[in-house]
Structure formats: structure tokens, C-alpha cells
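Trainee: I'd like to go over a predicted model; first the sequence, then the structure.
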Amino acid sequence: MADLSLTQLKVSSSPHISEGLDAQTLMCLVLTALLPLSVYGVILYGVNALVRLLLSVALAVAFEALFQLATKQKVTVKDCSAAVTGLLFALTLPPMVPLWQLAIGILFSIVVAKGFFGGLGANVYNPALAGRAFLFVSFPSSMGAVWVNPATDAVSSATVLSQIKSGDFTAGTEDYLNFFLGKRAGCIGETGIFLIIIAFVFLWATKVIDWRATIAMLVTASLAAFLSGGDVLMTLLSGGLLFGAVFMATDYATTPQTKPGRLVFGAACGFITFLIRKFGGYPEGVMFSILIMNSLTAFLNNLTGRKYGYKRIKKAEAKK
């Protein structure tokens, strides 16, 4: 038998254990869940949203193919992961973000956040969120601009979050209903709350995502808001909390693979989101909280993963 050194052994990217679905099937199911949300975004924000959604997906696929060709890798755009990243990225953007800035952001997502780290499953940070963070830091005026929806005459969610932080916003029953139905301005994909909930149930039922990170994030953010005297319902309905909890905090590569790890990950995301919303310099903290916890995913996997080489002793045996 030939000798093999450790450097000759390659470990595949996470996830190492799947639910029996290949990557292409998983991504197609995610696209299916995102499609109604995308259509609703177009209904709310019109052709501006449609152009940005289509352009983002097209550029994501093109950039991934070009990067893989340039680096002499196998072109894998058929797995639909680039399309998912492009659609998720566009859904996190304001409907009037300049197209050239969108192109820069999706280039960062695909090439830097995903390609440079080794591609699908090897990336440390969620590519769509990393691209959004890059735009947020580089072009804050575009990403944080107040945009008024002509159909609803509603100000952006960032403004509402700022008012909530300052104590100038008091919600009534009509406000809750409007936020639930998406009758407010904001990022393209974050406003259709009822569709996000349906998407979560669909993705959980088809075993595409695990419920733990999502529920832990929402419960922790709600509990923190309640204990601080905040409006729990508005905490859940405003900003991108629900969207991030369902679509970003459940990413395979950038979130823990263990069940306890997912609970810790989600709870930490929820608490960090609350801290930024309550005390931070920005009105919204979902993006930052998930990216921060992405950095700790490997640590959480190691901390909560099964320890091999140790025999589990039953209580009955331990008493002997």
C-alpha cells in the first residue's frame, strides 16, 4: 500500500452530512421559496425591482462562470447556487440602488466572498450578505437612503427603525397589519412578511433548512425587546429580521452543522441584532449580527460537535 501523507488528503467542504438532496435540488428549492417573494417585491416596487432582480441573477451567474474559467475550475453554474446568491443579494437591496453599484456588490459576493474562499461550501461568510455589507460601507448614502413607495406613501424601514430607537414611533393595529402585508417601503425582499413565513414553512417541510437557528434568532430578539420595554411585534415585523433569520441564518456553509450550534448561533444573532438596534450607530443590525456569527461558525462546530475517541457511558454503568 502506498504511503499517504496528511497533505495528500483533502476534506470536502461542508456540509458533510446531507438530507439526501444534492446541491442543485437544494438550490432549486430555495429559488422556489424566493420566487413568490420576488414577485411580490415587483408588485410593491414596480419595474425598478424587476430590473435589479433580473440583473443581479444574470451577473451572479456570469461572474461565477468567468471566475471559474479564469481559474481553470469546472464551471458549476448549473447547480444554481450563483442564481440563489444573486437573487438573495438583490432582495436585500433598496429598489432604487444604482445599477452600477449593484454590479460591484454582486461581483464582490461571487468572486471575493465565495470564489476566493474556494467556492460553494467553502466560504466563511454568507456571500449575499458580504456583498451587501461591502455596498453598505462603500456607498452608505445609496444603501441607507429613504425611499417613498408611491402606492403606500410609506417611508423606508430604516426610518421606522430609527423612530423606534428614539421612541418617536407608536404602532397601532393598522400599522401591524400594514407591516405584515408589506405595505411599507424598504428593501425589495424584506417587506412581504407573510410570504417569508410561508417560505420558512416550505423550506423546513422539504428539509432544506433546520428550524433551530431561525427560531432561536427570532425568540431571542423578541425576548430582548420585551425585557427592554420595546414593541415585540414591531421588532419582528420591521427591518430585515425575519428575512435574515429565514434565508441567511440557515445557510449551510456559513452556519453551524450541529443542532446545539445552530441554537447558539441563532440566539447570538438575535441578541446582537437587538444590541445594534437599541444602542448601535445603525438602526438595523441583522446583517452585522449574522456576519459576526459567521466568523464563529467553525468555533461553534468544534465546541458543540461530537467528540470522537470517547465512549459514552450510560448512567446505569456509571453507578457500578
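Mentor: Perfect, thanks for sending it.
Trainee: could you use CA atoms for every contact and neighbour count after this?
Mentor: Fine.
Trainee: look up how far residue 179 lies from residue 47.
Mentor: 22 Å (CA to CA, to the nearest Å).
Trainee: brain fart, residue 26
Mentor: 30 Å.
Trainee: ok so, going back, okay, residue 47 and residue 179: which has more neighbours?
Mentor: Here residue 47 and residue 179 are compared on neighbour count by other CA atoms under 10 Å; more neighbours surround residue 179, at 22 against 13.
Trainee: test my guess that the more buried one contacts residue 237.
Mentor: Yes - if you go by CA atoms under 8 Å, residue 179 and residue 237 touch, sitting 6.1 Å apart.
Trainee: tell me, what residue is most central in the protein?
Mentor: The structure's the chain has its C-alpha centroid closest to residue 248; by CA atoms, centre = their mean the separation is 1.8 Å.
Trainee: test my guess that that one contacts residue 288.
Mentor: No - in this structure, residue 248 is not within contact of residue 288 by CA under 8 Å, at 11.5 Å.
Trainee: name the nearest residue to residue 200, sequence neighbours excluded.
Mentor: Leaving out its chain neighbours, the residue that sits closest to residue 200 by CA to CA, 6 or more residues apart in numbering is residue 246, at 6.0 Å.
Trainee: hang on, the one you found in a helix?
Mentor: Yes - counting by DSSP: H, G, I helix; E, B strand; the rest coil, residue 246 is located in a helix.
Trainee: what about stretch 168-177, start to end distance?
Mentor: 19 Å.
Trainee: same question for stretch 176-189.
Mentor: 18 Å.
Trainee: also this one, for the comparison:
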Amino acid sequence: MAVSEGVATDTFDLFTGMVAGSSGETSALLIIFCGVYLIMRGMMDWRIPASVLLGASLTAGFLFLLNSEVYPDPLFMLFSGGLMLGAMFMASDMVASPVTPWGVILYGLLIGFLTIIIRIFGGLPEGVMYAILLGNAAAPLIESFTQPRIYGDKKREARS
């Protein structure tokens, strides 16, 4: 049983979709099932949702360890709201996400971290969409840092 904003909710009910909510964000089990199907069909990179959920759970876990009476536990943060939906289907958009392996992981970790920060410290109860928009804006910068150097190419400082 997790408590957030004075409302007690069973984590298993959040996972199975036995709570009221917006369409597509109440059953984490169904969202995971559909995401695994897309991953198995090769239509989605598994590293993006995995790193979004990892970043969110690490951030929520750290805050929960700091003060468990103020901050909800990581499972509540993962299964409530649109985090699971955003991680599986919105953050994995091929147009706006990075393409390098390390870039994809950094992109997902950033989105997961920002989601929890916006949820807890921001004025918004959700924050997934804003975190994805900020991650999309940071994707070119992430790509520039994680782009591998062409074999035999010299560093930029050495060329001039």
C-alpha cells in the first residue's frame, strides 16, 4: 500500500489496472505485454523503455531512501500515472530519440529522472510528457557526445 498526496493505493492494483484512471495508463501489466510484443517484432528498441524505467526507479528509490514518509516508493512511481505508457510508446519514437547505443541509454535515464523530479518537486502530478519533450530537445546534444569517432580521424583540435 503506497500513499501519495494523502491517497492510499495498493501497488498490485496499480500494476493490474484495478484503479480508475485515464485510458492507457491504468494497467502497467497490459502496457508491458504490448511493449514486449513490439520489441519481439523488432518495432521498438528495448533500451529506451528499460532505461526510462531504470532512471525513474533509481531517482524514486533515492528519494524514498531519503525520506520514506514524504516520497512514495519506486513501485508506486513506476505503476502510477502515465510513466509506463510514456516509457513504452512515447519515448521510443524513432524520429526524436537518439540512435547510438549509449545515446539511447542516456536519453532514457534523463527522461526517467526528469519525470520523477517534475512529479515530486514540480506543480504537475504527471510530468512524463514534459520529461519526454525535454529529452527530445536534448537528443541532438546527447547524439553529439555519444557519436563514435570515425576510425583514423583525428581530433578536431589536432586538425587545425
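Mentor: In hand now; what should we look at? Note that the structure is predicted; figures quoted are calculated from it, not measured.
Trainee: that older thread, okay, and the common contacts of residue 179 and residue 237 of structure 1?
Mentor: Taking CA atoms under 8 Å, 6 or more residues apart in numbering as the criterion, residue 179 of structure 1 and residue 237 both touch residue 193.
Trainee: and the residue nearest to residue 200 of structure 1, what does it touch?
Mentor: Neighbours of residue 246 of structure 1 in contact, by CA under 8 Å, 6+ apart: 196, 200, 214.
Trainee: can you report how many residues lie near the first one?
Mentor: Residue neighbour count, defined by other CA under 10 Å, stands at 23 for residue 196 of structure 1.
Trainee: then the last one?
Mentor: Neighbourhood size, residue 214 of structure 1 [other CA under 10 Å]: 28.
Trainee: trace it over to structure 2, please.
Mentor: Using TM-score structural alignment, the equivalent of residue 214 of structure 1 in structure 2 is residue 49.
Trainee: equivalent analysis for the first one, please.
Mentor: Residue correspondence to structure 2 (TM-score structural alignment): residue 196 of structure 1 is matched to residue 31.
Trainee: in three-state terms, label that match for me.
Mentor: Assignment for residue 31 of structure 2 (three-state DSSP): helix.
Trainee: can you pull the contacts of it?
Mentor: Residue 31 of structure 2 neighbours (CA under 8 Å, 6+ apart): 24, 25, 84, 85, 88.
Trainee: just the buried residues out of those residues, in PyMOL syntax.
Mentor: In PyMOL, this line selects whichever of those come out buried by 16 or more other CA atoms under 10 Å:
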select buried, resi 25+84+85+88
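Trainee: adding secondary structure and distance to residue 72 of structure 2, write the contacts of residue 31 of structure 2 out as CSV.
Mentor: Shown next, in CSV, are those (DSSP: H, G, I helix; E, B strand; the rest coil; distance: CA to CA, whole Å):
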residue, secondary structure, distance to residue 72 of structure 2
24, coil, 22
25, coil, 18
84, helix, 16
85, helix, 19
88, helix, 22
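Trainee: can I get the contacts of residue 31 of structure 2 in TSV with distance to residue 116 of structure 2?
Mentor: Compiled in TSV, those are given as follows (distance: CA to CA, whole Å):
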residue	distance to residue 116 of structure 2
24	19
25	16
84	12
85	15
88	16
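Trainee: out of the contacts of residue 31 of structure 2, who's nearest residue 136 of structure 2?
Mentor: residue 88 (15.0 Å; CA to CA).
Trainee: so residue 96 of structure 2 touches residue 139, yeah?
Mentor: Yes - with contact defined as CA under 8 Å, residue 96 of structure 2 reaches residue 139; the gap is 7.1 Å.
Trainee: quick one on the thing from earlier: can you tell me what the residue nearest to residue 200 of structure 1 aligns to in structure 2?
Mentor: The alignment partner of residue 246 of structure 1 in structure 2, by TM-score structural alignment, is residue 88.
Trainee: quick check: that match vs residue 123 of structure 2, distance?
Mentor: Residue 88 of structure 2 sits 24 Å away from residue 123 of structure 2, going by CA to CA.
Trainee: against residue 143 of structure 1, how distant is the closest residue to residue 239 of structure 1 other than its chain neighbours?
Mentor: Closest residue to residue 239 of structure 1 apart from its sequence neighbours, by CA to CA, 6+ apart: residue 157 at 5.4 Å. Separation of residue 157 of structure 1 from residue 143 of structure 1 (CA to CA): 12 Å.
Trainee: what of residue 233 of structure 1?
Mentor: Taking CA to CA, one finds residue 233 of structure 1 at 25 Å from residue 143 of structure 1.
Trainee: the two: who's more crowded?
Mentor: residue 143 (23 against 15).
Trainee: quick check: which element contains the nearest residue to the more buried one once chain neighbours are set aside?
Mentor: Using CA to CA, 6+ apart and skipping the chain neighbours, the partner closest in space to residue 143 of structure 1 is residue 136 (5.6 Å). Using DSSP states H and E, residue 136 of structure 1 sits within helix 127-138.
Trainee: may I see the buried residues of the next helix or strand after that helix?
Mentor: Downstream of helix 127-138 of structure 1, the next assigned helix or strand under DSSP H and E is helix 140-143. By neighbour count on 16+ other CA under 10 Å, the buried set for helix 140-143 of structure 1 is 142, 143.
Trainee: again with stretch 122-139 of structure 2
Mentor: Residues of stretch 122-139 of structure 2 classed as buried by neighbour count (16+ other CA under 10 Å): 126, 127, 128, 129, 131, 132, 133, 135, 136, 138, 139.
Trainee: what's the counterpart of the last one in structure 1?
Mentor: Superposed on structure 1 with TM-score structural alignment, residue 139 of structure 2 falls opposite residue 297.
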